[in-house]
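**Q** pasting the structure only:
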């Protein structure tokens, strides 16, 4: 066996023993090639921890981050454990993002330490589709524990970052063990040809993706099945650009 082949064989054996091949091949696609192509395996890794925050410190962007998380959880199977410190989660809005109320188990705790402990127990349980926890601070040690718990069962963990004070927001820049880190900001709604409010739009920023690329996307918010969409004018623009490329290459 050649040295290079032997090295690849050993790496494959290590991945097999650690279970990484299984975990990385198990993903939850968004169903949008623009997003999925930026993520290893073509989707959001299951058996992993992900971080999501609002683009600003206000309630509106914070609500968008929660709805983005709900859309992800809606596309998993099984019950969803949602750990909160404040009883201000609006269940009808969560349901509009695809996450039915009868799938959600709400757990209210007094502080971040308790939230993190409950998240870890939920992830280790193994029978939940997703475990979501709203926390202000997330240390490397705490995030590693959550990541290991998620890896052990294949459940998806989501840390929704919420801050009571402006000074706490700086913690979001600190490194964690999360596989991806996202930021969601509200944009003007889709224009309608008649009076009314169109489908909500978000600026979704993929700030960090392990073994992937950072990117940002202008998207229409989750529908009642938890799915995002590319705005119609951006779809048309992409199709026009692709036609131009094919014409130029011919």
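**A** Perfect, thanks for sending it. Note that the structure is predicted; figures quoted are calculated from it, not measured.
**Q** Only C-alpha atoms from now on, for both contacts and neighbour counts.
**A** OK.
**Q** element containing residue 81?
**A** Take DSSP states H and E as the rule and residue 81 turns out to sit in strand 79-84.
**Q** what's the offset of that strand from the middle of its chain?
**A** 15 Å (C-alpha atoms, centre = their mean, to the nearest Å).
**Q** which secondary structure elements does that strand contact?
**A** Helices and strands touching strand 79-84, by 3 or more C-alpha pairs under 8 Å, 6 or more residues apart in numbering; DSSP states H and E, are strand 104-108, helix 112-125, strand 128-135.
**Q** The first one vs strand 79-84, what angle?
**A** On the basis of axes from the mean of the first three to the mean of the last three C-alpha atoms, to 10 degrees, strand 104-108 is oriented at 20 degrees to strand 79-84.
**Q** What are the buried residues along strand 104-108?
**A** 104, 108 (16 or more other C-alpha atoms under 10 Å).
**Q** Now do it: which elements does it pack against?
**A** strand 79-84.
**Q** which residues are contacting the strand it packs on?
**A** 73, 103-109, 115, 118-119, 122, 127-135 (C-alpha atoms under 8 Å, 6 or more residues apart in numbering).
**Q** which of those count as buried?
**A** Judged by 16+ other C-alpha under 10 Å, buried ones among the contacts of strand 79-84: 73, 103-104, 108-109, 115, 118-119, 122, 128-135.
**Q** And the contacts of stretch 109-116?
**A** Against stretch 109-116 from outside (C-alpha under 8 Å, 6+ apart): 83, 84, 85, 133, 134, 135, 136, 137, 142, 146.
**Q** Revised request: answer the last question for stretch 8-27.
**A** For stretch 8-27, the external contacting residues (C-alpha under 8 Å, 6+ apart) are 40, 41, 42, 43, 44, 45, 46, 47, 151, 154.
**Q** helix/strand/coil for residue 238?
**A** helix (DSSP: H, G, I helix; E, B strand; the rest coil).
**Q** Please enumerate the helices of the chain.
**A** 3-18, 20-25, 33-36, 59-74, 91-96, 112-125, 140-153, 232-249 (DSSP state H).
**Q** just those: most buried one?
**A** helix 59-74 (a mean of 24; mean count of other C-alpha atoms under 10 Å).
**Q** what angle do that one and strand 79-84 make?
**A** Using the same axes, to 10 degrees: helix 59-74 against strand 79-84 is 160 degrees.
**Q** Give the other helices and strands that helix 59-74 contacts.
**A** strand 48-54, helix 91-96, strand 128-135, strand 156-161, strand 180-187.
**Q** Could I get those in TSV, plus columns for distance to residue 247?
**A** Formatted as TSV, the helices and strands packed on helix 59-74 follow (distance: least, C-alpha to C-alpha, whole Å):
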stretch	distance to residue 247
strand 48-54	40
helix 91-96	42
strand 128-135	45
strand 156-161	43
strand 180-187	34
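**Q** Presented hereafter is structure B, for comparison with structure A:
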């Protein structure tokens, strides 16, 4: 073997080792949803911690707005359960505390900030991210340009604190995610038809769409709403369909 070939093989081996270490690091720095149908399709096998994530209701209606709020609350609730508080900044305080608690986000884990406008919300988010002691930072805005989101992404990456930017609809016909963003992932959340049953006894269903992720493909999935620990679930029908091949294989064996 020539010296040149040996060096080439050595470099290839080092690159492979670096790639494996990077993959493990990304996974360790992500919050898994606990659903293979979600986690296996995410580039980091979960929601990256040191990153900005955009979320928006699928349609400009109260039901989708509430679904997105609860989806967000479930994510940060699971982060807060691992230690730390959550800062949630708004310019219009219309959050329903008992609803957030039902999604796992306890009142004593949340620091609410009511700012004057979107600019102040974004500033509060950046300051909180750079502080580096919070479990997560959430902000609700109607407008956030590329410069603002780039600053949030950098601040999140520096401290490893996840930032979730809830983008509210400004007017019908213009999706909030149409605005460019430096976010690592961009999500749309809306209501989906639930199974028929007694009112209040069936678990709500959401349509969750990953509209964009850095380094990965978009996808959509139907899930059941957060439980009291902020955890999502697959609808029973989807679980049964996934398990059917395994049961058939077991019977054949």
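**A** Arrived safely. From a predicted model like this one, the values you see are computed outputs, not experimental measurements.
**Q** And the furthest pair within the contacts of stretch 8-27 of structure 1?
**A** 42 and 151 (18.1 Å; C-alpha to C-alpha).
**Q** Next, count neighbours for the equivalent of residue 182 of structure 1 over in structure 2.
**A** The alignment partner of residue 182 of structure 1 in structure 2, by TM-score structural alignment, is residue 187. Using other C-alpha atoms under 10 Å, residue 187 of structure 2 has 22 neighbouring residues.
**Q** hang on, the earlier thing: put together CSV for the contacts of stretch 109-116 of structure 1, with distance to residue 55 of structure 1 on each row.
**A** What follows is the contacts of stretch 109-116 of structure 1, written out as CSV (distance: C-alpha to C-alpha, whole Å):
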residue, distance to residue 55 of structure 1
83, 21
84, 20
85, 20
133, 18
134, 15
135, 16
136, 14
137, 16
142, 23
146, 23
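**Q** from those, which two are the most distant?
**A** 85 and 146 (18.0 Å).
**Q** Now do the contacts for residue 130 of structure 1.
**A** By C-alpha under 8 Å, 6+ apart, the neighbours of residue 130 of structure 1 are 73, 76, 78, 79, 80, 81, 123, 155, 156, 157, 158.
**Q** Show me what it aligns to in structure 2.
**A** So, by TM-score structural alignment, residue 130 of structure 1 is matched to residue 136.
**Q** any idea how far residue 104 of structure 2 is from its match?
**A** 14 Å (C-alpha to C-alpha, to the nearest Å).
**Q** Over to residue 188 of structure 2?
**A** 21 Å.
**Q** Spit out the contact partners of the residue positioned nearest the centre of structure 2.
**A** Nearest residue to the geometric centre of structure 2 (C-alpha atoms, centre = their mean): residue 47, 5.4 Å. Contacts here follow C-alpha under 8 Å, 6+ apart; on that basis residue 47 of structure 2 touches 30, 31, 32, 33.
**Q** before we move on, what about residue 73 of structure 1?
**A** 80, 99, 129, 130, 226 are the contacts of residue 73 of structure 1 under C-alpha under 8 Å, 6+ apart.
**Q** can you tell me how far it sits from residue 81 of structure 1?
**A** 10 Å.
**Q** Please apply the same query to residue 191 of structure 1.
**A** 35 Å.
**Q** do residue 236 of structure 1 as well
**A** Taking C-alpha to C-alpha, one finds residue 236 of structure 1 at 39 Å from residue 81 of structure 1.
**Q** ok, now residue 20 of structure 1?
**A** In terms of C-alpha to C-alpha, residue 20 of structure 1 sits 25 Å off from residue 81 of structure 1.
**Q** Of all the residues in stretch 170-184 of structure 2, which ones are buried?
**A** For stretch 170-184 of structure 2, using 16+ other C-alpha under 10 Å, the buried residues are 175, 176, 177, 181, 182, 183, 184.
**Q** Contact partners for the first one?
**A** By C-alpha under 8 Å, 6+ apart, the contact list for residue 175 of structure 2 reads 58, 59, 169.
**Q** And for the fourth one?
**A** When contacts are counted by C-alpha under 8 Å, 6+ apart, residue 181 of structure 2 touches 144, 145, 146, 149, 150.
**Q** please redo it, this time with the cut-off set to 6 Å
**A** By C-alpha atoms under 6 Å, 6 or more residues apart in numbering, the contact set of residue 181 of structure 2 is 146, 149.
**Q** Residue 201 of structure 1 is nearest to which of the helices of structure 1?
**A** Checked against C-alpha to C-alpha, the stretch from those lying closest is helix 59-74, at 9.4 Å.
**Q** what about that closest one, how far off from structure 2?
**A** Once superposed with structure 2, the aligned residues differ from helix 59-74 of structure 1 by a mean of 0.6 Å; criterion: mean C-alpha distance after the TM-score superposition for structure 1.
**Q** quick one, that helix and strand 48-54 angle?
**A** Using the same axes, to 10 degrees: helix 59-74 of structure 1 against strand 48-54 is 150 degrees.
**Q** Just give me how far stretch 227-239 of structure 1 sits from the chain centre.
**A** Distance, centroid of stretch 227-239 of structure 1 to centroid of chain: 20 Å (C-alpha atoms, centre = their mean).
**Q** corresponding residues in structure 2 for it?
**A** With TM-score structural alignment as the criterion, stretch 227-239 of structure 1 aligns to 231-243.
**Q** Equivalent analysis for stretch 79-97 of structure 1, please.
**A** Under TM-score structural alignment, the match for stretch 79-97 of structure 1 is residues 85-103.
**Q** ok, back up a step: could the helices and strands packed on strand 79-84 of structure 1 go into TSV alongside distance to residue 198 of structure 1?
**A** Shown next, in TSV, are these (distance: least, C-alpha to C-alpha, whole Å):
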stretch	distance to residue 198 of structure 1
strand 104-108	27
helix 112-125	35
strand 128-135	28
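**Q** closest to residue 230 of structure 1 out of the ones you listed?
**A** Here strand 128-135 is closest among those (C-alpha to C-alpha), at 24.8 Å.
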